[in-house]
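*Asks:* predicted coordinates and the sequence they were generated for:
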Amino acid sequence: MPSSTTKSSIRLGDLLHPIVAGLISVIVNYGGTFILVFQAAKVAGLSPELTASWVWSVSIGVGVTGLVLSWVSREPIITAWSTPAAAFLVVALGTTPYAEAVGAYMISAAAFVLLGLSGYFEKVIRLIPPGVAAGLLAGILLQFGIGAFGGMSIDPMLVGLLIGAYILLKRFTARYAVVGILAVGLAFLLIQGRLDLSGLGLQLAAPVFTQPEFSLNALLSVALPLFLITLTGQYMPGMLVLRNDGFSTSANPIVTLTGLGSLLMAPFGSHAFNIAAITAAICTGKEAHEEPSKRWIAGLAAGVFYILVGIFGVTLAAVFMAFPAAFITTLAGLALLGTIGGSLASAMADAKSREASLITFLAAAANITLFGIGGAFWGLLMGLVAYAVLNGRLPRRERVSINPAAEPVPRKGAAN
């Protein structure tokens, strides 16, 4: 627990930026990728009640686990549903009975609990060279940075306004740049009448229990791919996001708690939730707060926002999804510019790992997909192979693997 000095030093100004960072990460998650959940539900032929239960279970689960992990660790542990897994389910649920899919969700979640308790995942994470980790993060986020400017050809007024406002705010009040562009963008959309919320009403979501069924087919065709996709596409880059920004919380409790949460929520529709990667970067970098010791508040804020969405089910998710796509991509890209720049600088800083880090960056940015496994895994694998070949071996395991270019994070109870 933090000391009284830490508690008394948290002022209103310290709360604004991490809270807004948490809100933006939630908006980007729902506005950017949650449509995959609705697509998968449609493919599975789920009723509106079962679909609302899926929204409830994944939102509440993500909110509670992220809030608890951030509170206990005093670090910004942002959790989210597995986006690549949701994309996989759009196909898989077309041929798998829903009750068997729920059973497969539970098997996959139980495997993550065992992985977290074993401690092996943390050992693997600590073997990854900081430069390669930074290159991986920069490669994953590159498309979001490009997307911030790519929207100019689709919605030039909105995107141009956001970019112009960001640059001006960075010049005159850099601390409020991300907060400012969120406010400016929302005001512009409201003035233009592009946010029609008149037909929406708050309705409480009701969880619906589905009796799980277990089959060999679902084990091999759903549970195993779900586990591998979530591990390589979410947990691995998510932990490296934390390490890149100087946070050293062990992966073991994160994997264990999110796996346990997924196990409990699976009968209500939740496919998997885990530590976030892209949206976590919005909350772990300088844009969330200049002082790393204050960024954990973003984790609490994101958790609260997720829980609110879960309570009101599909209604609030629909609000976030009502935002224009250009607004979501530009907001996310601009909020991540600092992280992308810092990651590239860190990746190129060490001459010993520069070539391998560059390979990791380019391979991850290419977003290679083979055997159903996404670009984060292949970028990391290529980078590690390149590092081992160029240097004769992988680095020895270190007790704390954090980015040397990142700011130091005070331990629990330390004065700020």
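*Replies:* It's in.
*Asks:* drop to CA atoms for contacts and neighbour counts, all remaining ones
*Replies:* OK.
*Asks:* what about residue 197, neighbour count?
*Replies:* Here the count is done by other Cα atoms under 10 Å, and residue 197 has 11 residues near it.
*Asks:* below is an additional structure, to be compared with the one above:
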Amino acid sequence: MLKDFSVQSLFMGCLTAFVGFASSFAVVLHGLQAVGATDAQAASALTALSISMGLCAIVLSTATKLPVSIAWSTPGAALLANAGAVEGGFPVAVGAFLVCAALIVIAGLFRPLGRAVAAIPAPLANAMLAGVLLGLCFAPVKAIGFNPLLGLPIIIAWIVVGAFKRLWAVPAALGAFALVLAFGVKVPDGALTSLQHSLLPSVELVRPVFTVAGLISIALPLFIVTMASQNIPGIAVLKVHHYDPRPGPLFAVTGVFSLMSAPFGGHAVNLAAITAAMCAGQDAHADPKRRYWAAIIAGVVYIILGLLAGAVTAFVALAPPILIEAVAGLALVGALSNSALNAFQKAESREAAAITFLVTASGVSFAGISGAFWGLIAGGLMMALSHGVQLLKR
């Protein structure tokens, strides 16, 4: 293995981890807090997720000699932000995280379940994801309405840097957020002392509570979104780069590491989709057989970043919540546009996708169950009705 190591893979691995963490931790942080996590619990979850991601990437890439990139479920975190707090608070959410992780393991080991997830119509899955993301993508505009002097620098940085290098757009927005926080926000007395105390990593064990509402509102939609938007595309990215992994074992292992992070507040660990292309591409190394080192290095850096998660969370907590929501919204603009395009591409499923999107985006809960689940059900019924009518016409 040491003979396969290269400086090129070292650089790409570090870049992958930085981009993966910086571009989406705001989404994860906001999603966890939306379902009731305290700042300490959110910091614990970031630490647990980052360490689980890093260890999972190291284990899988070392075992398979493939550049298997691992990430937290960014769409899943956006789903949490859309779902909001459930009755019973964060312990119910943690119970749902454990159920979701178990489902991912089962999907990897039990092929029929994996096939069933893959059989969910792509337009409906994309429409549900677009509906989940829509509310958070309004945050940049709301930030300008809240305070133009604070919100505009973040958006301008994202636009200007993104025009030259899309990959660095969100890190640039995050940098602008840090500058706004340093020079434009009055820091409360004693906050800096609290920040210094947060430099040491800490995790907080949350006792899970299992409820039907948590299962249907969080666990099932989180499982579907994670599989459809992360794990399955992650396999596709590897195949595009001429790797041929066995999907089942990879899914199962990510589920196991999700189970490890869930008691500490982590929502889901899965195959990376976007950053996977960085480790699997030619920039990681000219020889495809040596690119797995980039994923291993990324895993090591994720662990280091996870140990600093407490300080990151404490720093973010100094700012008005709408500002970090704006960064999160900007990070999801690309995902929103892609999911919306894929949802409404086919004319025959457009109405069903629209219903799924509208019900999900409404954010309305029925019987204590979030709109994401009902959106998928409503769209599925509409699609089934349309197919039935077409059969009767024949």
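*Replies:* It's in. Model, not experiment: these values are computed from the prediction.
*Asks:* counterpart of residue 332 of the first structure in the second structure?
*Replies:* With TM-score structural alignment defining the correspondence, residue 332 of the first structure maps onto residue 328 in the second structure.
*Asks:* tell me which element that match falls in.
*Replies:* Using DSSP states H and E, residue 328 of the second structure maps to helix 321-331.
*Asks:* after that helix, which helix or strand is next?
*Replies:* Note on helix 321-331 of the second structure: by DSSP H and E, the next helix or strand toward the C-terminus is helix 333-343.
*Asks:* how big is the offset of that following helix relative to the first structure?
*Replies:* Its aligned residues in the first structure lie a mean 1.9 Å from helix 333-343 of the second structure after superposition (mean Cα distance after the TM-score superposition for the first structure).
*Asks:* rewinding a little: does the match of residue 332 of the first structure touch residue 22 like I think?
*Replies:* No - applying Cα atoms under 8 Å, one finds residue 328 of the second structure not in contact with residue 22, separated by 10.1 Å.
*Asks:* joint contacts of these two?
*Replies:* Common neighbours of residue 328 of the second structure and residue 22, using Cα atoms under 8 Å, 6 or more residues apart in numbering, do not exist here.
*Asks:* higher neighbour count, these two?
*Replies:* Under the neighbour definition other Cα under 10 Å, residue 328 of the second structure and residue 22 were set side by side, and residue 328 has more, 29 against 19.
*Asks:* three-state assignment of residue 76 of the first structure?
*Replies:* At residue 76 of the first structure the chain is in coil, as set by DSSP: H, G, I helix; E, B strand; the rest coil.
*Asks:* check contacts around it.
*Replies:* Each residue near residue 76 of the first structure by Cα under 8 Å, 6+ apart is listed here: 70, 280, 283-284, 295-300.
*Asks:* so how many other residues sit close to the residue nearest to it when sequence neighbours are not counted?
*Replies:* Excluding the flanking residues, the one nearest residue 76 of the first structure by Cα to Cα, 6 or more residues apart in numbering is residue 296, at 3.9 Å. By other Cα under 10 Å, the residues close to residue 296 of the first structure number 27.
*Asks:* what's the single longest helix in the first structure?
*Replies:* Longest helix of the first structure, by residue count under DSSP state H: helix 48-73.
*Asks:* can you give me the buried ones in it?
*Replies:* Buried positions in helix 48-73 of the first structure, judged by neighbour count with 16 or more other Cα atoms under 10 Å: 50-71, 73.
*Asks:* report the distance from stretch 151-159 of the first structure to the chain centre.
*Replies:* Stretch 151-159 of the first structure has its C-alpha centroid displaced from the chain centroid by 25 Å (Cα atoms, centre = their mean, to the nearest Å).
*Asks:* would you map the strands across the stretch 51-200 of the second structure?
*Replies:* Along the stretch 51-200 of the second structure, the segments classed as strands by DSSP state E, counting those that start in this stretch run 70-72.
*Asks:* cheers, nothing more for now.
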